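A.B. asks: Provided below for reference: sequence and predicted model.
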Amino acid sequence: MNADISILDLFLEASLLVKIVMLLLLSMSVCSWAMILQRSKRLKAALREADEFEDKFWSGNDLSRLYQESKTRKDSLTGTEEIFYSGFTEFGRLHKSNAASPDFIMEGTSRAMRVAVGREVEELETSLPFLATVGSISPYIGLFGTVWGIMHSFIALGQVKQATLAMVAPGIAEALIATAMGLFAAIPAVIAYNRLTDKVSKLEHSYANFSEEFHSILHRQAMAGKE
C-alpha cells in the first residue's frame, strides 16, 4: 500500500455503494451545518428580541400605546411581542361585547396567547428534527458502508491464491472512511441539537412566564371594567 495515498484516492477507488454512502453522509453534514448556523442565528435574535420587548413592556409604557405600536408592524411580529399582540387583540375584542363577564374574556385571551406561544415555539423548532435524525442515523449509515467495503475486500481477497496485507489494506481503509464520515456528520448534529433545544426550552419558558404575567394584568383590567 502506498503510504502517501490520499482520502480522495481512497474515495475514487471505493466501490459504487461505498461512494454513494460517502456522498450521502457528506450531503447530510453540509445540510446540518447550514441548519445549525441558520437556527443559531434565529434563536440568538429571538432571545434578543424577547429581552428588548420585555424591557419596553415593563418600563411603564401605556399598554394601549404599546399595542398601537405593535399593530403598525403586525405582519412582522415575532416572539414575545406577537404573544402580547395576540392576547391584547383578543382581550379588546371580547371586552367590547362581554364587559360584564371577565372570566369569559380571560378564557378567550388565555387561549389566544397559548396558540401564539405554540406557533412561536413551532417556528423556533424548525430543522431541529432533521439534526436529531442526522445525529442518530449517520453512524449507522457509515457503518453500513464500512461493512460493505470490508466484505467486498475480503471477497476479492478470496479470489487470489496468495493474499497479502497490501492487497486488502486499501479496501479496508476506504471502508473505514465511511465510518469516520458518519461520525463527522453525527457528532456536530447531536451537539447542536442539544444546545439549540436547550435555547428553545428557555425561550418557551420565557414566553409562558410572560403570558402568565400579562394574563394577570389583563385580568385586573377586566375585573375593573366589571366593577
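C.D. replies: Arrived safely, thanks for sending.
A.B. asks: drop to CA atoms for contacts and neighbour counts, all remaining ones
C.D. replies: Will do.
A.B. asks: Report the buried residues of the one helix or strand Phe11 maps to.
C.D. replies: Using DSSP states H and E, the element containing Phe11 is helix 7-13. Across helix 7-13, burial judged by 16 or more other Cα atoms under 10 Å covers 10-11.
A.B. asks: dropping in the other structure now:
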Amino acid sequence: MIPMPSTLLATVVEPLPQEAGQAVGDALGQASELAAASGDFSILELILHASIPVQLVMLILVFASVASWVIIFRKKRVLDRAEREAEQFEERFWSGTELNKLYAGATERNRAVGGMEAIFEAGFREFGRQRQRRGIDSRTQLEGAQRGMRVAASRELDDLEQNLEFLANVGSISPYIGLFGTVWGIMVSFHGLANMKEATIATVAPGISEALVATAMGLFAAIPAVWAYNRYATKVERIGGRYDAFADEFASILERQVQD
C-alpha cells in the first residue's frame, strides 16, 4: 500500500460559498425554464406574437396558398374533363358516323359543346357557309373551315390556361414575400437589443423564430403552385397538340369532299 502524503491527509474539503451555490441554482432554474419553453413551442404562438408587418406578410401568404389550392383542384377537374371529352368525341368521329349527324348532335339546343367537338362544330359550320356562297372555289372553302377551327381551338386553349398565370405568380413571388417578412422580423429583433445591457441568444431567439415562420410559409405556398403550374402547363400543351392534329385531319377530310 502506497502511503499518502501527510499534507493530503490533512486537507479538509470545504463547502462552496453561499453565493456560488446560489448562482448554480439560478443557472439550473434558467435551464429548466428554457427547456419548458422549448417544450411549449407552437407555430400559432409565434404567429400571434410576431410584429404587425410580419403578420400581414403571413396573411398574404395564407391567402395565396388557399387560392392556389382552390385553383389546383378546379384545374385538375377541368383538364381531366377536357381529355375525357376529346377521347369520347374522337371515338364517335372515327367510328364512321356521318359528318352531318355529328354536326346535328353538336348543335342541339340546350347543349354546350366544348373542346374538340367545338372545334369540329366551328370548322364544319364555316365550311357549310362557304359552300352555300356562289362563286367560291374549293380552296377558299377549305381556308374558311381551317380559320374557324383555329379560332375555336384558340378559344378552348384560353379557357384551359385560365388561372395558370396566378399559379406561376404565386410560385415565383411567395418566397420573396416570405423573405421580406423574415428580414423585417430579424431587423426588429436586433433593433430591440439596443435598449438591453446584456444580450443573449435567448433574447433574440423568439423574434428570429417568428421571422423564420414567414419564410417557411412562403415556401409552403410556392412549392405546390410551381409543381401544379408545370404539370398543368404541360397537360394544356399536350391537349393543344391533340386539337391541332384533329384540325389537320378534319381539314384533310373536307379537302377530299371538295375534290369529289
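C.D. replies: It's in. If you're wondering where the values come from, they're calculated on a predicted model, not measured in any experiment.
A.B. asks: follow-up on the earlier one: looking at the second structure, where would I find the counterpart of the helix holding Phe11 of the first structure?
C.D. replies: Under TM-score structural alignment, the alignment places helix 7-13 of the first structure onto residues 43-49 of the second structure.
A.B. asks: Give me the distance between that stretch and the centre of its chain.
C.D. replies: For stretch 43-49 of the second structure, the separation from the chain centroid amounts to 24 Å (computed by Cα atoms, centre = their mean, to the nearest Å).
A.B. asks: what residues does that stretch touch?
C.D. replies: 55, 206, 209-210, 213 (Cα atoms under 8 Å, 6 or more residues apart in numbering).
A.B. asks: can you tell me how far Ile177 of the second structure sits from Thr7 of the second structure?
C.D. replies: Ile177 of the second structure sits 71 Å away from Thr7 of the second structure, taking Cα to Cα, to the nearest Å as the criterion.
A.B. asks: secondary structure class for Val70 of the second structure?
C.D. replies: When classified by DSSP: H, G, I helix; E, B strand; the rest coil, Val70 of the second structure comes out as helix.
A.B. asks: if you skip the residues just before and after it, what's nearest to Phe104 of the first structure?
C.D. replies: Nearest residue to Phe104 of the first structure in three dimensions, chain neighbours excluded: Asn98, at 7.6 Å (Cα to Cα, 6 or more residues apart in numbering).
A.B. asks: Tell me the helices and strands packed up against the longest helix seen in the first structure.
C.D. replies: For the first structure, the helix with the greatest residue count under DSSP state H is helix 165-226. Packing partners of helix 165-226 of the first structure (3 or more Cα pairs under 8 Å, 6 or more residues apart in numbering; DSSP states H and E): helix 7-13, helix 16-57, helix 79-97, helix 102-124, helix 128-157.
A.B. asks: what's the neighbour count on the equivalent of Gln221 of the first structure over in the second structure?
C.D. replies: By TM-score structural alignment, Gln221 of the first structure lines up with Gln257 in the second structure. Counted by other Cα atoms under 10 Å, the residues lying close to Gln257 of the second structure total 10.
A.B. asks: List the contacts of Gln257 of the second structure.
C.D. replies: If you count contacts by Cα under 8 Å, 6+ apart, then Gln257 of the second structure has nothing around it.
A.B. asks: Using the three-state scheme, assign the residue lying farthest from the centre of the first structure.
C.D. replies: Ranked by distance from the centre of the first structure (Cα atoms, centre = their mean), the top residue is Lys161, with 54.4 Å. The local conformation at Lys161 of the first structure, judged by three-state DSSP, is coil.
A.B. asks: how near is the aligned residue in the second structure for it to Thr203 of the second structure?
C.D. replies: Matched to the second structure by TM-score structural alignment, Lys161 of the first structure sits across from Lys197. Using Cα to Cα, one gets 11 Å for the distance from Lys197 of the second structure to Thr203 of the second structure.
A.B. asks: for Ala211 of the second structure, same thing?
C.D. replies: According to Cα to Cα, Ala211 of the second structure and Thr203 of the second structure sit 14 Å apart.
A.B. asks: go on, Gly105 of the second structure?
C.D. replies: Note on Gly105 of the second structure: its distance to Thr203 of the second structure, by Cα to Cα, is 74 Å.
A.B. asks: With Trp69 of the second structure instead?
C.D. replies: Using Cα to Cα, one obtains 37 Å as the distance from Trp69 of the second structure to Thr203 of the second structure.
A.B. asks: and if you look at Phe220 of the second structure?
C.D. replies: From Phe220 of the second structure to Thr203 of the second structure the distance is 28 Å (Cα to Cα).
A.B. asks: who's more crowded, these two?
C.D. replies: Taking neighbours as other Cα under 10 Å, Phe220 of the second structure and Thr203 compare with Phe220 leading, 18 against 15.
A.B. asks: residue contacts, the residue nearest in space to the middle of the first structure?
C.D. replies: Relative to the mean C-alpha position of the first structure, the nearest C-alpha, by Cα atoms, centre = their mean, is the one of Leu128, at 2.8 Å. If a contact means Cα under 8 Å, 6+ apart, then Leu128 of the first structure has 193, 196-197 as its contacts.
A.B. asks: Over in the second structure, tell me which residue corresponds to Ala45 of the first structure.
C.D. replies: Using TM-score structural alignment, the partner of Ala45 of the first structure in the second structure is Arg81.
A.B. asks: for the equivalent of Val134 of the first structure over in the second structure, what are its contacts?
C.D. replies: Aligned by TM-score structural alignment, Val134 of the first structure pairs with Val170 of the second structure. Contact analysis of Val170 of the second structure by Cα under 8 Å, 6+ apart lists 64-65, 68, 221-222, 225-226.
A.B. asks: Can you flag the buried ones in those?
C.D. replies: 64-65, 68, 221-222, 225-226.
A.B. asks: I'd like to know which of those residues is nearest to Ala27 of the second structure.
C.D. replies: Proximity of those to Ala27 of the second structure (Cα to Cα) peaks at Ala221, which lies at 41.5 Å.
A.B. asks: Relative to Asn110 of the second structure, how far out is that closest one?
C.D. replies: Ala221 of the second structure is 40 Å from Asn110 of the second structure, by Cα to Cα.
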